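**Q** Build me a model from this:
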Amino acid sequence: MTQRSAPLGIRPSPDDLLVLLAVARLGRFAAAATALGVNSTTASRRIAALEKAVGGRLLVRGPRGWELTEMGRGVLGVAEEIEKSMQLLATPLRARSDGLGGLVRIAASDGFVARFAVPALARLQEAHPRLAIELISATQRVRQNRSGVDLEIVVGQPDVHRAIARHLTDYRLGLYAADTYLNRHGTPGALADLAQHRLIFYVESSLQVDELDRAAKQLPEPVASMRSTSVFAHVEAAVAGAGVAILPAYLADARPELRRLLREDFDYQVSYWTVAREESLRSNAVRAVLAALRTEVAERAAELRGQPD
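**A** Have a look, this model is predicted:
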């Protein structure tokens, strides 16, 4: 199907091109509008005006969000050049040697955010003062529409559509308890003994991560449990003597109050994966964030594996 030629006398607006760029990266008009500080109606109107100016459809609605047409992918390159020029104009001359700036939104589990993302990105921002970061902490499966985020770090290999998923790192889950709990209830000698202990883990109805669900299913049904949607609540519950917790080694090994249990029977490997739209990965800022995260987890691989007994 041939595209219509652009109507004579109508020039694309730079503002409209920046809206296209935001929608392409985030997949939703509402998310793009929020990022640009306008409302969804304005964003939709700007895309309509841009399509009229270039003479063809630039976006089509898919089952997982708005996606670029072939013409849209061609126009996107122009939008990216305008974004770079606008960033350059907003930068003092003395700082223009540093071309890295803009906002990057990242969704990841709260444990990964606190332990790895925050220190890595703090150093990155120190080197690039114009770079802004927003971190959304959530332990969930991959967002198929990728609404409102440039980059996701998810647990387990994801099944994605029109996005690029890459393995980031592996980490270990183990069983941990405090001596205060073990002194009162005894130390389990085998996995079967856990049926007589309280288990600390995620709220079952809200757990959407298959890898974590499979880890829990390796254990017998406990006599009772304490559940939370936050891994940090799991750690503190274990420290407080509330039961036996399934915890990432990189969090639990840092707490001297906790003792690892039954390592030979339960040493579960899980993986973190990065997911981003191709349009997002064309951003220098997103690529820099990815590089910083990869460096961080590579340098701290021993923490992710867990300390030897």
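**Q** For the rest of this, base every contact and every neighbour count on C-alpha atoms.
**A** Will do.
**Q** who touches stretch 301-308?
**A** Contact with stretch 301-308 is made by 170, 171, 172, 248, 249, 250, 253, 297, as judged by CA atoms under 8 Å, 6 or more residues apart in numbering.
**Q** try 7 Å
**A** Stretch 301-308 is contacted by residues 170, 171, 172, 249, 250, 253 when judged by CA atoms under 7 Å, 6 or more residues apart in numbering.
**Q** count of neighbours near the last one?
**A** Translated: residue 253. 20 (other CA atoms under 10 Å).
**Q** Report the contact partners of it.
**A** 306, 307.
**Q** Look up how far residue 289 lies from it.
**A** From residue 253 across to residue 289, the span is 27 Å (CA to CA, to the nearest Å).
**Q** run this one through as well so I can compare:
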Amino acid sequence: MENWDNVRVFLAVARHGSVRAASNALQLNHSTVLRRVSQMEAQLGARLFEKLPTGYELTPAGAEIQSLAEEMEQSSSLLQSRVFARDQRLTGKLRVAMPPSLVADLLMPDLADFSREHPEIELQIISSYEPVNLTRRQADVAIRLVYDQFSLPQHLVGQRLHDVYRGVYISQALLNESAYSERDCNKWILKEEDNGLPDWALVGSDPTSVPPMKVNDVFSQLAAVRADIGKAILPCFVADADMALVRVPKSEIAFYGTLWMLTYGDTRKTNRVRLFGKFIKERVDAHAELLKGKSPVDASMK
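**A** Down below sits the predicted model:
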């Protein structure tokens, strides 16, 4: 397997089970992915995939090749991180992955400051709720909201930043309406993955009395609360900074998760990564009260 580009494409098809999904992940067109897979099959003299109605499935030969290809990928990633670590210039690309809400509702002004202070560093923000693969160098640094620190991959280097809290919020307008009723109070806006409501959020409400609205991300959830539909559990750093929202009276706040900054291998040794790590740690610390739900603009005081 001399051509690493072909191997990379093969692994993407194997993992996604689809040429289209592999094309999207690699940002290559459909025909290029098919051509590289065909080149690899010709080189090895074996068929690597069966094309089924459900997608592309590895043949026995393909499954055997996959394990070897993954070893190549790991070696390639290690080599890249070591080469990256030797580059001590405060110039060039720095790819940072973090959740969209963290970018939009908390850190964008800080990231703007970093860019102004270090204009020679090309800061690339990867904003996604899906975790990037640092081992495959999809990013140099990842900031993640971690719900259980024991779930952190052992091969990554982690630095704990700060705990994050969440509360129950409703729009100020809905709370002030003369027609405000128990029915309004009990209308929940939930994310699709929510599996029931925690006990701490149920004070003074009956979650079974009104069917909830379900959305698939926190931005839609926030928009629904702003539209006076009902109430939702939201991160304090998102909702407390929104003057249209208020915490539900007599409700509590609760621990949500912990922000961690993660790197892989020797990447953390570069000046760019060390500089960014020190900068973002200081900025997150400066947001401590907001993250804990004890911001100067307390929701109950709006």
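**Q** TM-score for these two?
**A** Superposed pair, TM-score by TM-score structural alignment, normalised by the length of the second structure: 0.62. Supporting alignment: 230 aligned residues with a CA RMSD of 3.9 Å.
**Q** Surely residue 62 of the second structure touches residue 50?
**A** No: Residue 62 of the second structure is beyond contact range of residue 50, at 9.4 Å (criterion: CA atoms under 7 Å).
**Q** With neighbour numbers in mind, choose between these two.
**A** Taking other CA under 10 Å, residue 62 of the second structure and residue 50 do not tie; residue 62 has more neighbours (20 against 13).
**Q** What strand or helix carries the more buried one?
**A** helix 60-86 (DSSP states H and E).
**Q** Provide the aligned range in the first structure for whichever helix or strand comes after that helix.
**A** Where DSSP H and E defines the elements, the next helix or strand beyond helix 60-86 of the second structure is strand 92-98. Counting by TM-score structural alignment, strand 92-98 of the second structure pairs with residues 102-108 of the first structure.
**Q** if we look at that stretch, which residues are touching it?
**A** 130-139, 149-154, 285-286.
**Q** one step back: strands - which of the contacts of stretch 301-308 of the first structure land there?
**A** Counting by DSSP state E, the part of the contacts of stretch 301-308 of the first structure found in strands is 170, 171, 172.
**Q** From those, list the buried ones, please.
**A** 170, 171, 172 (16 or more other CA atoms under 10 Å).
**Q** Can you tell me which of the residues you listed is nearest residue 111 of the first structure?
**A** Nearest to residue 111 of the first structure among those: residue 171, at 11.7 Å, using CA to CA.
**Q** Could you check which residue of the second structure pairs with that closest one?
**A** Using TM-score structural alignment as the criterion, residue 171 of the first structure maps onto residue 164 of the second structure.
**Q** before we move on, what about residue 118 of the first structure?
**A** With TM-score structural alignment as the criterion, residue 118 of the first structure matches residue 108.
**Q** could you measure the closest residue in space to residue 78 of the second structure that isn't next to it in sequence against residue 293 of the second structure, distance?
**A** Nearest residue to residue 78 of the second structure in three dimensions, chain neighbours excluded: residue 265, at 6.9 Å (CA to CA, 6 or more residues apart in numbering). Distance of residue 265 of the second structure to residue 293 of the second structure, given as CA to CA: 35 Å.
**Q** What segments of the first structure are helices?
**A** Remark: helices assigned in the first structure by DSSP state H are 14-26, 29-36, 40-54, 70-89, 110-112, 118-127, 179-185, 210-217, 231-239, 249-252, 278-281, 284-299, 301-305.
**Q** Save those as TSV, and put in distance to residue 164 of the first structure and mean neighbour count too.
**A** Output for those, formatted as TSV (distance: least, CA to CA, whole Å; neighbours: other CA atoms under 10 Å):
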stretch	distance to residue 164 of the first structure	mean neighbour count
helix 14-26	13	24
helix 29-36	20	20
helix 40-54	25	18
helix 70-89	16	16
helix 110-112	20	19
helix 118-127	21	15
helix 179-185	44	15
helix 210-217	20	14
helix 231-239	27	21
helix 249-252	27	24
helix 278-281	7	19
helix 284-299	13	17
helix 301-305	24	17
